[in-house]
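Undergrad: sharing a model prediction with you, sequence too.
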Amino acid sequence: MSRRNAFRLPLALAAILALLPLAAPASAAVPPNGRLSFAVFRNGSQVGEHQLTFHKQDGNLAVDINTRIAVKVAFITAYRFEHEGHEVWHGDRLVRLWSKTNDDGTHHVLDAEAANAGLEIHADGHDADAPATIIPASLWNDGILQGGRILNTLDGSRMAIQVADLGPDTVFVKGSKEAAHHYAITGDLQRELWYDSSHVLVRIRFKAKDGSTIEYMPD
């Protein structure tokens, strides 16, 4: 599916959207300039970038997500991760998600859209469904802090998570200290997240499969 087609909403979906309330929570975490940009570090060395852009589309919120990571050892790429995702939100409901991923040679294609009773998911040749209220694991939306089951944005599977509130903290944003709130996600997804006072995501930290520390820092 092309990027253009990923945002083309069919008439049936448009009818469903007309029945959903317009709510604020999903857009509350959108940065004022409509962009989040992170440098990705592995054990303190930059290995990639992670960018999100937000824009209005026909009364909905569209989010473009791009991640590029390459870990080099002795000038040879030992690990590569490339992810392109596109989300469409109607208020606090995810109504369309499309992504393609290259996880070091393992490829995923995901296409999900709102249906009568929830979200219909087509991923890697398999079909599934999820509740209409499910939050994707793209992390920018602090609705993920409700815990429960979230949507894997690579393969469309559902992941069970628990969330711990670790309290107020400070983070460096472009060289300046800023107040933030720190959370830890455990379960099928392991992440530490920081959001600023406006609920905008400002930092991510987790352990990679090889035990290295991965951090997403604002650039």
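TA: Nice, I can see it.
Undergrad: please make it C-alpha for all contacts and neighbour counts, starting now.
TA: Noted.
Undergrad: and the host helix or strand of residue 217, how far from the chain's centre?
TA: Element membership of residue 217 [criterion: DSSP states H and E] is strand 213-218. Centroid displacement of strand 213-218 relative to its chain, using CA atoms, centre = their mean, to the nearest Å, is 15 Å.
Undergrad: who touches that strand?
TA: With contact meaning CA atoms under 8 Å, 6 or more residues apart in numbering, strand 213-218 is reached by 36-43, 50, 173-174, 202-208.
Undergrad: tell me the buried residues in that strand?
TA: Buried positions in strand 213-218, judged by neighbour count with 16 or more other CA atoms under 10 Å: 214, 215, 216, 217, 218.
Undergrad: same question, stretch 168-178
TA: Quick answer for stretch 168-178 (16+ other CA under 10 Å): residue 171.
Undergrad: residues in contact with it?
TA: 179, 180, 181, 182, 196, 202, 203, 217, 218, 219.
Undergrad: still on that earlier bit, between the buried residues of strand 213-218, which sits nearest residue 113?
TA: Nearest to residue 113 among those, counting by CA to CA, is residue 216 at 28.5 Å.
Undergrad: take a look at this one as well, against the first:
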Amino acid sequence: MSRIFWGGVATACAIFAIFYTGLHGAKADETLNYKVFKDGDPIGFEKVVLTDTADGQIAHITTETSVQVLFLQFHYHHNRTETWKDNHLVSVKAETDDDGSPYAWLAEYEGDCYEVAGKGVPRREECNAAWPLTLWREDITAKTSLYSVIDAAPYAVSVAKTVDTSLTIDNRNIPATHYVMTGDVARDLWYGKDGKLLKTSFKKKGYDIDFIRVDAP
């Protein structure tokens, strides 16, 4: 057979090998699934999909709740995309329908400084290294300046670590670290050994609200 034929075969094999390696060597997305409860009753979910990039990570967050209070039904839908580079926040894009009130905004970062503006959100520039209230990451507990994921309103908080403990989720005891956030936002936070949120609890209009991770390792 000719050199051309064997050259073509070799090229085809090389291309297939590159494709196969890329296909099977790529790291799969990580998904964190949470159920949302009001006074112990399920009212919705939150999903965090983490995609690794060449120099960081992209997080896609979706939250959906529907609550019946007396004769009224309240709906909440939220989508947010966070772009991280070397554990530094680069941008945040969020869209929310808060029971008929729409919000859509973009925050872009340069170091500790960021600019945020959009629908229902006054334009603001800050250099306080604030993050949105993105609780899936344990390192948010080091922050004292945050802002709302709905309308980007600024929050001043303090966070104290309490004790290493464990949570019972789906009849399993899971090691956890407990933090208490106070200030403009009050939250109890539990994180697993992987640095990802296991549970958050807080009060809203007198009701107990819990986000509990249902696929904790």
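TA: That came in fine, so what should we check first? These numbers come from a predicted model, not from an experiment.
Undergrad: in structure 2, what stretch matches the strand holding residue 217 of structure 1?
TA: Using TM-score structural alignment, strand 213-218 of structure 1 lines up with residues 208-213 of structure 2.
Undergrad: with stretch 41-57 of structure 1 instead?
TA: Residues 37-53 of structure 2 are where stretch 41-57 of structure 1 aligns, with TM-score structural alignment as the criterion.
Undergrad: returning to what we had before: let's have the contacts of stretch 168-178 of structure 1 in CSV, adding distance to residue 145 of structure 1.
TA: What follows is these, written out as CSV (distance: CA to CA, whole Å):
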residue, distance to residue 145 of structure 1
179, 18
180, 15
181, 12
182, 11
196, 14
202, 15
203, 15
217, 20
218, 21
219, 24
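Undergrad: for ChimeraX, write the selection for the buried entries among those residues.
TA: Per 16+ other CA under 10 Å, the buried members of those correspond to this ChimeraX selection:
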select :180,181,182,196,202,203,217,218
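Undergrad: hang on, the earlier thing: with structure 2 overlaid, how far apart is the strand holding residue 217 of structure 1 on average?
TA: Mean deviation of strand 213-218 of structure 1 relative to structure 2 after superposition (mean CA distance after the TM-score superposition for structure 1): 0.8 Å.
Undergrad: ok, the corresponding residue of structure 2 for residue 181 of structure 1 - contacts?
TA: Alignment note (TM-score structural alignment): residue 181 of structure 1 maps to residue 177 of structure 2. Taking CA under 8 Å, 6+ apart, we find residue 177 of structure 2 in contact with 161, 162, 163, 164, 165, 166, 190, 191, 192.
Undergrad: for residue 62 of structure 1, same thing?
TA: Contacts of residue 62 of structure 1 by CA under 8 Å, 6+ apart are 54, 55, 56, 86, 87, 88, 89.
Undergrad: what does residue 143 of structure 2 correspond to in structure 1?
TA: Per TM-score structural alignment, the equivalent position to residue 143 of structure 2 in structure 1 is residue 147.
Undergrad: and the residue nearest the centre of structure 1, which of the three is it?
TA: Residue closest to the average C-alpha location in structure 1 (CA atoms, centre = their mean): residue 138, at 1.0 Å. Look at residue 138 of structure 1: counting by DSSP: H, G, I helix; E, B strand; the rest coil, its state is coil.
Undergrad: so it makes contact with residue 153?
TA: Yes: between residue 138 of structure 1 and residue 153 there is a contact at 6.8 Å, judged by CA atoms under 8 Å.
Undergrad: just the buried ones from the contacts of strand 213-218 of structure 1?
TA: Buried among those (16+ other CA under 10 Å): 36-42, 50, 202-206.
Undergrad: how about the helices of structure 1, start to end?
TA: For structure 1, the helices defined by DSSP state H occupy 3-6, 11-19, 25-28.
Undergrad: what stretch of structure 2 does the first one fall on?
TA: Spelled out, that is helix 3-6 of structure 1. Mapped onto structure 2 using TM-score structural alignment, helix 3-6 of structure 1 spans no residues at all.
Undergrad: pull out the buried residues from that helix.
TA: Using 16+ other CA under 10 Å as the test for burial, helix 3-6 of structure 1 gives residue 6.
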